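> Predicted model, plus sequence, below.
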Amino acid sequence: MNRFGHIDLRVNDLERDLPFYEKLLPELGFTRTFHSANWKVFAADGELPSAAYFAITEDREHRPNANLIGFWAQDREEVDRLAKLIVEIGGAVNDGPRLFPISPTYYAVYFEDPCGNKYELLHRLN
């Protein structure tokens, strides 16, 4: 059972960062939106509150750190395709996409949103 519930993410400039997430999150399966004045919520399939969701709010004092959020990819081609998209929509690729020595099939890209929050998109067979 995947126990993931949701992420409450802070960015320091919502106007700058929201377009990045509006293009990336649907590609990761967060296709439904439930926005309010203070929160931009992107949900996966299923009924809230049990459906996984990704919520974003602005905190002008937010400073990115070494925390990292990882997403599964269906295959290496998806990792490659989304790595290109990340750059096109204003993110930064820090490493990859490539095989990493974590396991023989660990294929990933490490990246940041325009705010500097860190992510990984990976595919592995074992």
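All right, it came through fine.

> From now on I want contacts and neighbour counts done on CA atoms only, so please keep to that.
OK.

> List the residues that contact residue 59.
Contact analysis of residue 59 by C-alpha atoms under 8 Å, 6 or more residues apart in numbering lists 10-13.

> if you skip the residues just before and after it, what's nearest to it?
Among residues not flanking residue 59 along the chain, residue 12 sits closest, at 5.0 Å (C-alpha to C-alpha, 6 or more residues apart in numbering).

> Use this one as the comparison:
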Amino acid sequence: MIQVRFSHLDYNVADLQKAMRFYDPLMAYLGFQKETCQPTWCLYGNQRFKLCLVECEDIYKWEGFHRKRPGLNHLAFQVEKKEEVNQVHSFLLQKNIPILYGGPGQFHNETEYYAVFFEDPFRLKLEVVYSPGYL
């Protein structure tokens, strides 16, 4: 049997510059480096995962994104210590990024799952989670 790991995610955005204003500081704070940036896309990586922001074609921009439609619901970043979730929460507050669900907390009844949720400028839900049993 082969073993794989998650390689990358291409995320189509309506406005690349707006997306980069949000993601540049967030991804740097989460330990990602901006690896390559072109006029229509930007790639962030951290040795384990890559996120590529891609500006979609004009004919698709009007539809917009909603996480409750079929497709991607949210993107979660795993941290190694529970305190790091709180540190990210403080970072988000400093950047005036609205927090969902009242702030960090335990979001699973059967396993340790401490997380903070927030949205990017296009309403994609993002999560930073500490859950040692959820690897």
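Received the coordinates, thanks. Just so it is clear, the structure is predicted and the values come from calculations on it, not from any experiment.

> For the two chains, what TM-score is obtained?
Once superposed, the chains reach a TM-score of 0.81 (TM-score structural alignment, normalised by the length of the first structure), with 121 aligned residues with a C-alpha RMSD of 2.1 Å.

> rewinding a little: quick one: which of the contacts of residue 59 of the first structure is the most crowded by neighbours?
Within the contacts of residue 59 of the first structure, neighbour counts (other C-alpha atoms under 10 Å) peak at residue 11, which reaches 23 neighbours.

> That residue matches what in the second structure?
Superposed on the second structure with TM-score structural alignment, residue 11 of the first structure falls opposite residue 13.

> Any figure for the gap between the residue nearest to that match when sequence neighbours are not counted and residue 24 of the second structure?
Of all residues not flanking residue 13 of the second structure in the chain, residue 55 sits nearest, at 5.0 Å (C-alpha to C-alpha, 6+ apart). Distance, residue 55 of the second structure to residue 24 of the second structure, using C-alpha to C-alpha, to the nearest Å: 15 Å.

> Break down the second structure into its strands, ranges please.
8-13, 33-38, 41-45, 50-55, 74-78, 99-106, 114-119, 125-130 (DSSP state E).

> Reformat those as a markdown table; add distance to residue 66 of the second structure.
Output for the strands of the second structure, formatted as a markdown table (distance: least, C-alpha to C-alpha, whole Å):
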| stretch | distance to residue 66 of the second structure |
| --- | --- |
| strand 8-13 | 12 |
| strand 33-38 | 26 |
| strand 41-45 | 21 |
| strand 50-55 | 17 |
| strand 74-78 | 10 |
| strand 99-106 | 15 |
| strand 114-119 | 11 |
| strand 125-130 | 9 |
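
> Of these, give the one that comes closest to residue 92 of the second structure.
Across the strands of the second structure, residue 92 of the second structure has its closest neighbour in strand 99-106 (7.6 Å, C-alpha to C-alpha).

> residues in contact with the alignment partner in the first structure of residue 50 of the second structure?
Using TM-score structural alignment, the partner of residue 50 of the second structure in the first structure is residue 53. By C-alpha under 8 Å, 6+ apart, residue 53 of the first structure lies in contact with 5-7, 30, 41-44.

> so which of those comes closest to residue 117 of the first structure?
Ranked by distance to residue 117 of the first structure (C-alpha to C-alpha), these are led by residue 7 at 12.5 Å.
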